[in-house]
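**Student:** Give the three-dimensional model of this entry:
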Amino acid sequence: MQIFISTGEVSGDLQGSLLVAALRKQAIAAGLELEIVALGGDKMAAAGAILLGNTSEIGSFGLLESLPFVLPTLQVQRRAIAYLKQNPPDLVVLIDYMGPNLGIGNYLRRQMPQVPIVYYIAPQVWVSSITLGNTERIIHVCDKLLAIFPEEARYFQDKGAKVTWVGHPLVDRIEHFPSREAARRQLGIADDAIAVALLPASRHQELKYLLPVMFQAAQIMQAKLPQVHFWIPLSLEIYRERIEKQIQRYGL
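**Tutor:** Okay, here's the model as predicted:
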């Protein structure tokens, strides 16, 4: 059996990797041969997917800000479609990543109507005040929608989608999280230290616009609380140098 999974950005790569691991586990238990090809990132590849293109580094938002990423996104899409033409999958799973995934979904609807499409973690139009017909487009491209929130399931069901609420995948991960004390030991944080996490998200534009504001706030905190120590997760290795330079610039 061959499954094609399409997602983008750091969050999609994480959710995709959890799905790949779960599918492979189920396949082994059922005695099935399973091949998963994907658009995703390093986490999905590490979980066992064959990457047709890495989409975790080309996520963006905004209009003008997104222009540098249009061509790379189109190239990845074309590569995936060319592969699917030659190797029609048994199942397609779309994870978030609305623009590119709707493009791929619409192509498959026209050219390979026999291939079932599942939208897992649909774009969050159900909490947006500006849907602009995106709800109908999402429903149109998929045979089944798997929702991670109850309200999400109700929203799409009311709109006529075939939907099942499956719960949030991160709930399973929480069971394996270390305790606060264990986590602080692993990170080398003293019991009496003040540790503050700065979370600027993972897109290029988010680092560009949010990080300076966060670091300015951190400067104020540091001036009042000299013992404070800041932590920032590295969502992608390509951001390391940029973030380190900013840390030095703001004297954090």
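**Student:** Only C-alpha atoms from now on, for both contacts and neighbour counts.
**Tutor:** Will do.
**Student:** Can you report how many residues lie near residue 223?
**Tutor:** When neighbours are defined as other C-alpha atoms under 10 Å, residue 223 has 10 of them.
**Student:** and if you look at residue 30?
**Tutor:** Other residues within reach of residue 30, judged by other C-alpha under 10 Å, total 9.
**Student:** show me where the stretch 101-250 of the chain has helices.
**Tutor:** Secondary structure of the stretch 101-250 of the chain by DSSP state H, counting those that start in this stretch: the helices cover 134-141, 150-158, 170-174, 180-187, 204-224, 240-249.
**Student:** From residue 196, how far out is the nearest residue to residue 215 once chain neighbours are set aside?
**Tutor:** In space, and not counting its chain neighbours, residue 215 is closest to residue 250: 6.7 Å by C-alpha to C-alpha, 6 or more residues apart in numbering. From residue 250 across to residue 196, the span is 16 Å (C-alpha to C-alpha, to the nearest Å).
**Student:** The structure of the following sequence is requested for comparison with the preceding one:
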Amino acid sequence: MSRKIYIVAGEVSGDNHGSGLMRAINAHDKVVQFSGLGGSEMKKISESVRDWTDDSAVVGFWEVIKKYKFFKKVFEQVLNEIEDVAPDTVILVDYPGFNLRLAEAIRKRRIETKIVYYISPQVWAWKRGRVVRMAKVIDLMLCLFPFEVSFFEGSGLHAQFVGHPLSETLGPLRGKAKRDTELIALLPGSRNREVEKIFPILLGAADQIRKIMPEMCFAASAANRACAQKMKEMVKSSGVPCKVSVGESHKLMSV
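**Tutor:** Coordinates of the predicted model:
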């Protein structure tokens, strides 16, 4: 009998990490049934995962408030789906504002399932009080850094170090790539709001660098085609020569 896993990710980065985890699980268990919410990469692995990252990637308190009705509706839908599907395991990927509340709601409804949280919220840096909440509802925390496991010791939250996906992704790329000392990567983030606010600043910095070091070249990576189009328009307006690609941030970081 196949195991059922319900997985939730809410941003492009979470989609990338979630799809990597799904592939790793499939490598050990070919008959796992995935369903849930994520992005285009997770949907490639399972058609039962819905892509919602265009709507779910928000920055700041006010963006959440503006989309409150949307998030409330999705939250209730997801909770009902989990109750109906009755998965063996629920995997929550990052996205703590949504996912920690979801974990608590699952427990409140007394849905019998294991809850695994992948990529710990940075409670060691801020809002440490959340550790107590997390320990009450999460069965296993999968950590990217060894010190996070030590941080959770004694809290009642079982944590395990699984390594950072970038160490596996960038390592092989760096081995193959030819180093380009005259290339600077401009990486504003994956959310639309981040691009709108940060990319013009990065282009301004690039323009100043060109005045001092005219031999330097610039490249940027967008999370999706729509974002890339917006970035290309900004590049054109700035007058800074910068090549914009889609989904190549890891490649840019390796050269």
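**Student:** Got a TM-score for the pair?
**Tutor:** Here the TM-score for the pair of chains, by TM-score structural alignment, normalised by the length of structure 1, is 0.85; 238 aligned residues with a C-alpha RMSD of 2.1 Å.
**Student:** ok, back up a step: okay, now the residue nearest to residue 215 of structure 1: neighbour count?
**Tutor:** 12.
**Student:** which residue lines up with it in structure 2?
**Tutor:** Under the alignment (TM-score structural alignment), residue 250 of structure 1 maps onto residue 238 of structure 2.
**Student:** related to what we said a few turns ago, Throw the helices of the stretch 101-250 of structure 1 into JSON lines and include distance to residue 41 of structure 1, thanks.
**Tutor:** As requested, the helices of the stretch 101-250 of structure 1 are exported to JSON lines (distance: least, C-alpha to C-alpha, whole Å):
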{"stretch": "helix 134-141", "distance to residue 41 of structure 1": "23"}
{"stretch": "helix 150-158", "distance to residue 41 of structure 1": "26"}
{"stretch": "helix 170-174", "distance to residue 41 of structure 1": "18"}
{"stretch": "helix 180-187", "distance to residue 41 of structure 1": "26"}
{"stretch": "helix 204-224", "distance to residue 41 of structure 1": "16"}
{"stretch": "helix 240-249", "distance to residue 41 of structure 1": "17"}
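**Student:** residues touching the counterpart of residue 152 of structure 1 in structure 2, list them.
**Tutor:** Applying TM-score structural alignment, one finds that residue 152 of structure 1 aligns to residue 148 in structure 2. Counting by C-alpha atoms under 8 Å, 6 or more residues apart in numbering, residue 148 of structure 2 makes contact with 120, 124, 159, 161.
**Student:** Between which two of those is the distance greatest?
**Tutor:** Spatially, the most separated pair among those is 124 and 161, at 15.1 Å (C-alpha to C-alpha).
**Student:** returning to that earlier point: quick one: which of the helices of the stretch 101-250 of structure 1 is nearest residue 35 of structure 1?
**Tutor:** Nearest to residue 35 of structure 1, of those and by C-alpha to C-alpha, is helix 134-141 at 22.9 Å.
**Student:** which parts of that closest one are buried?
**Tutor:** Judged by neighbour count (16 or more other C-alpha atoms under 10 Å), helix 134-141 of structure 1 contains these buried residues: 134-135, 138-139, 141.
**Student:** From residue 246 of structure 1, how far off is residue 207 of structure 1?
**Tutor:** Computed as C-alpha to C-alpha, the residue 207 of structure 1 to residue 246 of structure 1 distance reads 10 Å.
**Student:** Which one of these two is surrounded by more residues?
**Tutor:** Higher neighbour count among residue 207 of structure 1 and residue 246: residue 207, with 18 against 14, using other C-alpha under 10 Å.
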